[in-house]
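Student: how would this look folded up:
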Amino acid sequence: MMTGRYDPNNIFTKIISGDIPSHNVYEDEICISIMDIMPESKGHVLVIPKAGARNLIDVDPADLAELIKRVQKIAVAVKKTMHADGILLRQSSEEVAGQTVYHLHFHIIPCYAGKQNNKHVTNATMNEELAETAALIKAAI
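Tutor: Below is the predicted model:
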């Protein structure tokens, strides 16, 4: 099962509490969705549950069922707003799978025919651009 313990002092809990600023796209009692500051493509967002779980392996199934409804809703808005040809949905569980923040989260990444996405965590985007994109996606939700 789980290979590590959940640390409630991770960066995402600090974003959820408002201790670290973010560009919010969506928020309710279940989750917060924010712009990824190092996007793989323009419009790359993260959906983060407010309930603490290390990853997919240890999340409560009822929490996951509610979360995935929001993931779909936000993915639809991202695809529409960004005029994407498709959406890449990614969730990494444990380091060997690429997980770097040990709080469950889903990546929603717009994809385009004939265009390769950036590599994960390589290019930071300016705050102004993130804010503009967040406002567009938020308006579509």
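
Student: going forward, measure contacts between C-alpha atoms and count neighbours the same way
Tutor: Will do.

Student: which parts of stretch 22-36 are buried?
Tutor: Across stretch 22-36, burial judged by 16 or more other CA atoms under 10 Å covers 22-27, 31-36.

Student: now do it: distance from first to last residue.
Tutor: One end of stretch 22-36 to the other measures 9 Å (CA to CA, to the nearest Å).

Student: the structure of the following sequence is requested for comparison with the preceding one:
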Amino acid sequence: MSNCVFCAIVDGSAPARIVYSDDDVVAFLDIRPIRPGHTLVIPREHHARLDTLPPELGGKMFAAAQRIGTAMQQAPVGSGRTIADGVNLALNDGRAAFQTVFHSHIHVVPRLRGDRISLAKGLVLRRDPDPDATADRLRAALEEVAGER
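Tutor: Okay, the predicted model is just below:
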């Protein structure tokens, strides 16, 4: 789709901090993260909503999100060098569900025990003081997890 920012990221015409990529999906840091390391997993093919997303491609997105979430829980990702205690996976489908970019995507948000961040509040106060370092740490964590398989 010509005016889709996520399609532009896939084709390389828009900048992004890519942390994972394969033949079917691309994952990159959210430009307005709820927490440092907040990553979006998108299909390379444009699918605006769930109703057009083939289930097998959705499965590949989920598998990539699972891999990223696992990496976040095994190696430090954020600037505090803290390993996530858990992750939130979220897919917003439609304007009423707060979807703002109409290219299906899964949010992978690292969480710390007691971080007291609600997703609603996090949507308002979104920032990462050093996203380049966060992307480097997340790529390293993914490589570490891949080496363990």
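
Student: thinking again about what came up before, just the buried residues of stretch 22-36 of the first structure: which are in strands?
Tutor: Among the buried residues of stretch 22-36 of the first structure, the members falling in strands are 24-27, 31-35 (criterion: DSSP state E).

Student: of all the residues you listed, which two lie farthest apart?
Tutor: Distance extremes for those: the farthest pair is 31 and 35 at 13.5 Å, using CA to CA.

Student: how about the strands in the second structure?
Tutor: 18-21, 25-29, 39-43, 86-90, 106-111.

Student: out of those, which comes closest to residue 143 of the second structure?
Tutor: Smallest distance to residue 143 of the second structure across the strands of the second structure (CA to CA): 9.8 Å, for strand 18-21.

Student: in the first structure, what residues pair with that closest one?
Tutor: Counting by TM-score structural alignment, strand 18-21 of the second structure pairs with residues 24-27 of the first structure.

Student: how close does the matching stretch sit to the second structure?
Tutor: For stretch 24-27 of the first structure, the mean deviation from the second structure after alignment is 0.6 Å (mean CA distance after the TM-score superposition for the first structure).

Student: tally of neighbours for the closest residue to residue 100 of the first structure other than its chain neighbours?
Tutor: The shortest distance from residue 100 of the first structure to any non-neighbouring residue, by CA to CA, 6 or more residues apart in numbering, is to residue 94 (7.8 Å). Counted by other CA atoms under 10 Å, the residues lying close to residue 94 of the first structure total 18.

Student: for the first structure, longest helix please?
Tutor: Using DSSP state H to define each element, the first structure has its longest helix at helix 61-82.

Student: how far does that helix sit from the chain's center?
Tutor: Put simply, helix 61-82 of the first structure sits 10 Å off its chain's centre (CA atoms, centre = their mean, to the nearest Å).

Student: likewise stretch 106-121 of the first structure?
Tutor: Relative to its chain's centre, stretch 106-121 of the first structure lies at 13 Å (CA atoms, centre = their mean).
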